[in-house]
Structures are given as structure tokens and as C-alpha cells.
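> Here you go, sequence then predicted model.
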Amino acid sequence: MIGIPSRSKLLVTSIEQNHVLVTDNEGQSRELPLFQADRFDVYSKHDLPIAKGDIIRITKNGKDAKSSRLKNGMLLKVKGFSKMG
């Protein structure tokens, strides 16, 4: 996308008619390029109550915080949580 690096995580801050404004982690705002909507995904952020021992299924290929590969369909067992969650 124009001016937005791959794998960026942005927060939608405003929606007006055909304009969607997003903000990055540094507080910089910009308009989302809707003409390139086939190049990005939008998700709803919410808490997911999980506990040690739960099994979760990955539903999209990607990477975790340590850049380890996550494959669609993988089942992972929650070992526990760090102080950061």
C-alpha cells in the first residue's frame, strides 16, 4: 500500500463517508487507501478469555512476536503467560 509498510498494525480512529482515518503506534494519522482494499485486512479488536491449558487454532498464516511461523489450521496449547500477558 502507498506509504504504509507491510504488516503494519493501525487503529481506525474515524470513518466519514468514503474516508477512513487510521493512526499508527507513533500517533501519526493518515487516510486508509480504500482503492487498495484488496491489499489489507481489517479486524475488530476485543479481549479473548483464554487460560493455561486451552487449545487455540490459528486461522491465518502469519508470524508470532518472535517471528516463528504460524500456519492456518495449527492447533497450539497455551503453556502460560508472561508478566506482559
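Okay, I see it.

> Only C-alpha atoms from now on, for both contacts and neighbour counts.
OK.

> how far away is residue 29 from residue 21?
Per CA to CA, to the nearest Å, residue 29 is found 7 Å from residue 21.

> Same check on residue 55?
36 Å.

> The two: which is more packed in?
residue 21 (16 against 12; other CA atoms under 10 Å).

> Give me the distance between that one and residue 70.
For residue 21, the distance to residue 70 - CA to CA - is 30 Å.

> Comparison target, given below:
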Amino acid sequence: MNSFAEVIDALGGPVKFGAAVGVPDSHARTMKARNSIPAEYWPTVVSEAEKLGVEAITYESLAVMFARSRGKLPSPEAA
């Protein structure tokens, strides 16, 4: 899992993701388009991933995605 957009898809797409984290699906679509999930949603995202058995979504993986999005780590393609 290399992007926040992939996280949203792994949790069922914008509609299911939005319902899980408590935002309208229009906002979830915006998060996906921006490839960004604000940190205040991470606890719910990790909890939902655990419920669905999506082992690749962890606090660490979200933090790495965030750091890459800010240019603090190389992208997986560059590694």
C-alpha cells in the first residue's frame, strides 16, 4: 500500500470509507482525489482496517505515506 487513495479503496471505496470514518462520501472522494487522509482520522482508519483484515494499513504505513507526500522520504518507485 503506497498511497492514501489505495487505503480508501482497500476500505471499500469512498462511500464505505466515508461511512467508516464519519464523513460524507463527497468528502471521502475529495480525500481520495487529494491523496490525503488527515491524521485525526487515522485511529478510525487503522481500526477499520483491522476489522476488515487489511494488514497493510497501520499507523506506521500511514505515517510513511504522509512523510512521502511531504517529500521527507523517497517515493517507493525511487527506492
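The structure has been received and is ready for your questions. Predicted model only: the values in this text are computed from it and were never measured.

> where does the TM-score land?
With the length set by TM-score structural alignment, normalised by the length of structure 2, the two chains reach a TM-score of 0.28; 42 aligned residues with a CA RMSD of 4.5 Å.

> List of residues touching the helix or strand containing residue 29 of structure 2?
Using DSSP states H and E, residue 29 of structure 2 sits within helix 25-34. Applying CA atoms under 8 Å, 6 or more residues apart in numbering, the contact partners of helix 25-34 of structure 2 are 4-5, 8, 14-19, 37.

> ok, and for it, which residues are buried?
The neighbour-count check on helix 25-34 of structure 2 (16 or more other CA atoms under 10 Å) flags 25, 28-29, 31-32 as buried.

> Name the next helix or strand downstream of that helix, please.
Past helix 25-34 of structure 2, the next helix or strand by DSSP H and E is helix 42-52.

> Which strands and helices lie in contact with that following helix?
helix 13-21, helix 59-69 (3 or more CA pairs under 8 Å, 6 or more residues apart in numbering; DSSP states H and E).

> right, and these - which one's nearest residue 51 of structure 2?
Across the helices and strands packed on helix 42-52 of structure 2, residue 51 of structure 2 has its closest neighbour in helix 13-21 (11.0 Å, CA to CA).
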